[in-house]
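Novice: Sequence and predicted structure below; questions after.
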Amino acid sequence: MKGIYLVTDQKACLGKPLGSVVLDAVKAGVSCVQLREKTSSTRLFLNKALDLKSILEPAKIPLIINDRVDIALAVKAAGVHLGQSDMPYEHARRLLGPGAVIGLSVEIWEDVQKAQDLDVDYLGVSPVFATPTKTDTKTPWGLGGLEKIRAYSCHPLVAIGGLDASNIKETIKAGADSIAVVSAICSAEDSFDATRQLVSLFEKNHIPQERRS
């Protein structure tokens, strides 16, 4: 899991259709898209997931469903992203199978320690910086916290929370394998150009983990 990881937020799209924002991001080189719908009904969530899958599948970009294992199963998504209060990893893996992508949010150090023995595909370090798009999280990790997790964890790290073009370089240097953004793409005046800038910054600054000193 590496690259620019788009996490959707319909409200952050400022009136633009979610599908058009995602399509722009796909054309500009985003590596993964997570559909996050905290308040939608199951049917609306399902319909949005099907719409996004029709955009992402031809481009071979994985669709990750936030929280809802049932939605992931229904649309045959690439996988799910789980929070600490969602379905436990072991149950999600049993339902989704060995080939599914399963990411897990870590908000406190105990979460990181418990995840070490889990065969998750990545850890979502949440939040790195304070962000208005996620108000139910713990104290931000900061770059020092991200560095500490990188030194300890065996898993790829997806950084999320307050990330944009101004802080991608330092976040990658601190150990992020992937940069997850919400408003930096969803709220951008031109989501294609915004994504392209983020992708360019990532490619310029990312060093494979095995080459890090």
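Specialist: All right, it came through fine. Numbering: from 1, shown residues only.

Novice: Please make it C-alpha for all contacts and neighbour counts, starting now.
Specialist: OK.

Novice: Let me see the ranges of the helices in the chain.
Specialist: For the chain, the helices defined by DSSP state H cover 18-28, 42-56, 69-75, 89-96, 109-115, 142-152, 168-173, 183-186, 191-205.

Novice: Mind putting those helices into JSON lines with distance to residue 160?
Specialist: Output for the helices of the chain, formatted as JSON lines (distance: least, CA to CA, whole Å):
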{"stretch": "helix 18-28", "distance to residue 160": "17"}
{"stretch": "helix 42-56", "distance to residue 160": "21"}
{"stretch": "helix 69-75", "distance to residue 160": "21"}
{"stretch": "helix 89-96", "distance to residue 160": "20"}
{"stretch": "helix 109-115", "distance to residue 160": "15"}
{"stretch": "helix 142-152", "distance to residue 160": "11"}
{"stretch": "helix 168-173", "distance to residue 160": "10"}
{"stretch": "helix 183-186", "distance to residue 160": "11"}
{"stretch": "helix 191-205", "distance to residue 160": "14"}
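
Novice: As CSV, those helices with distance to residue 4 and mean neighbour count would be great.
Specialist: Formatted as CSV, the helices of the chain follow (distance: least, CA to CA, whole Å; neighbours: other CA atoms under 10 Å):
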stretch, distance to residue 4, mean neighbour count
helix 18-28, 9, 19
helix 42-56, 14, 17
helix 69-75, 21, 17
helix 89-96, 24, 15
helix 109-115, 22, 14
helix 142-152, 17, 17
helix 168-173, 10, 19
helix 183-186, 10, 24
helix 191-205, 6, 19
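
Novice: Next up, a structure to set beside the first:
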Amino acid sequence: MPKVDYRLNAIVDFDAIGPDRDLGQLALAAARGGATIIQYRDKNSPTRDMVQRAREIHAAIKATGVPLLVNDRVDVALAAGVEGIHVGREDMAVADVRRLLGTNAIIGLTVKNEADAQAAIDGDIDYACIGGLFETPTKENLQPIGFEGFKLLAAVIRKAKPQLPIGAIAGIGLERTPLAIEAGADGVAVISAIFRQADPQAAAQALREAVDQALNVREPQAVQA
């Protein structure tokens, strides 16, 4: 049984959302709408501010049972006491992250190419997220891989780790969500499709329903209650 439910990863990106909105309340709205993971991403803030924001988001969603992951920053994840971390090729090695955070932590890994796919196979991770699939307003993707690229990388990982949850990221909205699941994703990671909408909770609910419906079409017994 996978440690993590990856159906809907709502990424609270401080740089994309801005300083004038309550990140904790946004995360709570996403969790109430059906997000199964909340990820806090912040590329430019001072470390102390990041720790404080991570603590505030964590406190806001604690009662929902949805885990909070911090993007990149193992020190922030440790200081804030969150459930896990998401790392990429330029971040701390997975083996070091696992040693620091322990066996119970959730560790996710970004996969952009075949070398990353091999790292996902070799590493002690709990999910892989493949992308970016398409252009996105929140992060520059120099070489979007599309659904065909996703399928190729997912197949490499699944051959070795058939039970590892695999997500799709970048340019995924409500219309593309069923296509991502059809391509083999177990869920989607989004920013704009939730947090740039007028009603983030309703947006999360619509995405979660789309994921569940698509999973039921692909594998009728796969969707959890």
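Specialist: That came through fine. Note that the structure is a prediction, hence the values are computed from the model and not measured.

Novice: what TM-score do we get after superposing?
Specialist: Laid over one another, the chains give 0.92 as their TM-score (TM-score structural alignment, normalised by the length of the first structure), with 211 aligned residues with a CA RMSD of 1.9 Å.

Novice: Out of the helices of the first structure, which is closest to residue 133 of the first structure?
Specialist: helix 183-186 (7.8 Å; CA to CA).

Novice: Where does that closest one end up in the second structure?
Specialist: Matched against the second structure by TM-score structural alignment, helix 183-186 of the first structure falls on residues 192-195.

Novice: contact partners of that stretch?
Specialist: 10, 12, 17, 26, 30, 138, 172-174, 200-201, 203-204 (CA atoms under 8 Å, 6 or more residues apart in numbering).

Novice: what do you get for stretch 118-136 of the second structure?
Specialist: Contacts of stretch 118-136 of the second structure (CA under 8 Å, 6+ apart): 2-4, 6, 94-95, 98, 106-112, 141, 143-147, 149-150, 153-154, 156-157, 160-161, 164-172.

Novice: returning to what we had before: so which of the helices of the first structure gets nearest residue 63 of the first structure?
Specialist: helix 42-56 (6.5 Å).

Novice: Report all helices and strands that the closest one contacts.
Specialist: The helices and strands touching helix 42-56 of the first structure, judged by 3 or more CA pairs under 8 Å, 6 or more residues apart in numbering; DSSP states H and E, are helix 18-28, strand 63-66, helix 69-75.

Novice: so how far is the second one from its chain's centroid?
Specialist: With CA atoms, centre = their mean, to the nearest Å as the basis, strand 63-66 of the first structure stands 8 Å off its chain's centre.

Novice: now swap in the first one and tell me
Specialist: The gap between the average C-alpha position of helix 18-28 of the first structure and the chain average comes to 15 Å, counting by CA atoms, centre = their mean.

Novice: swap in stretch 146-155 of the second structure?
Specialist: Worked out by CA atoms, centre = their mean, stretch 146-155 of the second structure lies 17 Å from the chain centre.

Novice: Tell me the counterpart of residue 45 of the first structure in the second structure.
Specialist: That one, residue 45 of the first structure, aligns with residue 50 by TM-score structural alignment.

Novice: quick one: the closest residue to its match other than its chain neighbours from residue 8 of the second structure, how far?
Specialist: Counting by CA to CA, 6 or more residues apart in numbering, residue 50 of the second structure lies nearest to residue 76, which is 6.7 Å off, once chain neighbours are set aside. Computed with CA to CA, to the nearest Å, the distance linking residue 76 of the second structure and residue 8 of the second structure is 23 Å.

Novice: can you check residue 208 of the second structure too?
Specialist: 6 Å.

Novice: any idea what residue 60 of the first structure aligns with in the second structure?
Specialist: So, by TM-score structural alignment, residue 60 of the first structure is matched to residue 65.

Novice: Just give me the neighbour total for that match.
Specialist: Using other CA atoms under 10 Å, residue 65 of the second structure has 10 neighbouring residues.

Novice: do you know how far it is from residue 194 of the second structure?
Specialist: Distance of residue 65 of the second structure to residue 194 of the second structure, given as CA to CA: 19 Å.

Novice: contacting residues around the equivalent of residue 99 of the first structure over in the second structure?
Specialist: Here residue 99 of the first structure is matched to residue 104 in the second structure, going by TM-score structural alignment. If a contact means CA under 8 Å, 6+ apart, then residue 104 of the second structure has no contacts.

Novice: Quick check: the gap between residue 104 of the second structure and residue 124 of the second structure.
Specialist: Applying CA to CA, the value for residue 104 of the second structure to residue 124 of the second structure is 11 Å.
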